[in-house]
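Trainee: no sequence on hand, only this structure:
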């Protein structure tokens, strides 16, 4: 159990199903396992209380959506934020590596939510944290993608006493997952325009939407 920003108790669900008119993506946050189904999951595949997230139902593009092939330059961050990014990356790397491989995804999710009881970060603070983490990330000699970078940015903001609006979402055609930092209004920070294609599945307050307990709808 946890407490959300309004002071209410919150049950942390580890399984989320993204529903579209043509497919269903089930994400198990404890194991990192995803299942793509062509039929609606029944109760045996969705535990009671699992979160159901409806996708807006965008039409199929048959994989023709364009994505950038070259990474753009990383905007600069102040020296103070860059210095803070180094221990934030170290903490994230240790949490990622410790424990069983099966639980890595869940550890990253929980780490990304570590500062959710703090006052929200301003847009400028969120931008500084993301830029500083991206500046320092090339020194990590391992896979360091959006999940790890966003978690490190959340750790950096938590160290500054601020809540990171961490986001995780899914987009179809082809199905893909993405993690990013948003501002307090929910606008992605230092992210490409196509981030809006992702439907939110998880935030620091848990799953975005939850079906009634025991429901498979």
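Mentor: Arrived safely. Everything numeric in this text was worked out from a predicted model, so none of it was measured.
Trainee: going forward, measure contacts between C-alpha atoms and count neighbours the same way
Mentor: OK.
Trainee: okay, strands next: where are they in the chain?
Mentor: Secondary structure of the chain (DSSP state E): strands located at 2-3, 9-10, 15-19, 24-28, 33-37, 51-54, 165-171, 176-182, 199-203, 206-207.
Trainee: now those strands as CSV including distance to residue 70 and mean neighbour count?
Mentor: CSV is the format used below for those (distance: least, C-alpha to C-alpha, whole Å; neighbours: other C-alpha atoms under 10 Å):
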stretch, distance to residue 70, mean neighbour count
strand 2-3, 40, 12
strand 9-10, 41, 12
strand 15-19, 29, 24
strand 24-28, 28, 22
strand 33-37, 28, 13
strand 51-54, 32, 23
strand 165-171, 21, 23
strand 176-182, 18, 20
strand 199-203, 24, 22
strand 206-207, 32, 22
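Trainee: got another one to weigh against that:
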């Protein structure tokens, strides 16, 4: 039998989202993602209510501790329930997204490259396993220095400027880098948006995007609403780790 401590808790940097068929765990210090099927998810939920690992199968408890999803404690310390997520509609393996090059001119076109370079530096300079944590800390810092919410037009101009610049960049630019760079770009003008990182299911997938402080999607297709935000940074939606 695997030896495990009797008590544990989920660290604050581990966020969970519960779908009817899977529980998704994201470690925002390492970026590690793992999924628990219904039986294992039920054990997680029971342990969350009591702070005790005595009812969890020892191999599962040992795995969760080894991967950092749980941390041993000296006494029972219950932790919060996962974020609930709706049953996902059938995706049939694909979704429609607008694509294509757009000519972007505006106040952010000249500085988008610098925002992208900043994002790449944050994620690539230092230990790779801590890249997500460094990016989140940088996003929190930039958000704290803003003075007013960006309008929908300002936010859209920033996102599109980053997107246009990324087409010609030599480095990987996916939704994580794009959304972070747009947030940094707006922060140079003391403008705030809400940076979001979320999960969708069937299949389980991650996405990062930007929205206004009023909750409007910025340069995103309506299908982004299928993602349940696990972490948001910015304005009054700030959820610090």
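Mentor: Structure received. Just so it is clear, the model here is predicted, and its values are computed rather than measured.
Trainee: TM-score for the pair, please.
Mentor: Comparison of the two superposed chains (TM-score structural alignment, normalised by the length of structure 1) gives a TM-score of 0.80, and 195 aligned residues with a C-alpha RMSD of 2.4 Å.
Trainee: quick check: which of the strands of structure 1 is nearest to residue 146 of structure 1?
Mentor: With C-alpha to C-alpha, the closest approach to residue 146 of structure 1 among the strands of structure 1 belongs to strand 176-182: 5.5 Å.
Trainee: quick one: that closest one to strand 33-37, angle?
Mentor: Interaxial angle of strand 176-182 of structure 1 relative to strand 33-37 (axes from the mean of the first three to the mean of the last three C-alpha atoms, to 10 degrees): 120 degrees.
Trainee: residues contacting the aligned partner of residue 189 of structure 1 in structure 2?
Mentor: Correspondence of residue 189 of structure 1 to structure 2, assessed by TM-score structural alignment: residue 218. Residue 218 of structure 2 makes contacts with 152, 155-156, 159, 209-212, as judged by C-alpha atoms under 8 Å, 6 or more residues apart in numbering.
Trainee: what's the mean distance for the longest helix along structure 1 versus structure 2?
Mentor: For structure 1, the helix that runs over the most residues, judged by DSSP state H, is helix 79-97. With mean C-alpha distance after the TM-score superposition for structure 1, helix 79-97 of structure 1 departs from structure 2 by a mean of 1.3 Å once superposed.
Trainee: what residues sit buried inside that helix?
Mentor: 81-82, 84-86, 88-89, 91-93, 96 (16 or more other C-alpha atoms under 10 Å).
Trainee: still on that earlier bit, state the distance from the closest residue to the match of residue 189 of structure 1 other than its chain neighbours to residue 128 of structure 2.
Mentor: Excluding the flanking residues, the one nearest residue 218 of structure 2 by C-alpha to C-alpha, 6 or more residues apart in numbering is residue 211, at 5.1 Å. According to C-alpha to C-alpha, to the nearest Å, residue 211 of structure 2 and residue 128 of structure 2 sit 27 Å apart.
Trainee: go on, residue 111 of structure 2?
Mentor: Using C-alpha to C-alpha, residue 111 of structure 2 is found at 26 Å from residue 128 of structure 2.
Trainee: got it, and residue 36 of structure 2?
Mentor: Residue 36 of structure 2 is 25 Å from residue 128 of structure 2, where distance means C-alpha to C-alpha.
Trainee: excluding chain neighbours, what is closest to the residue most central in space within structure 2?
Mentor: Taking C-alpha atoms, centre = their mean, the centroid of structure 2 lies closest to residue 197, which sits 2.8 Å from it. In space, and not counting its chain neighbours, residue 197 of structure 2 is closest to residue 208: 4.4 Å by C-alpha to C-alpha, 6+ apart.
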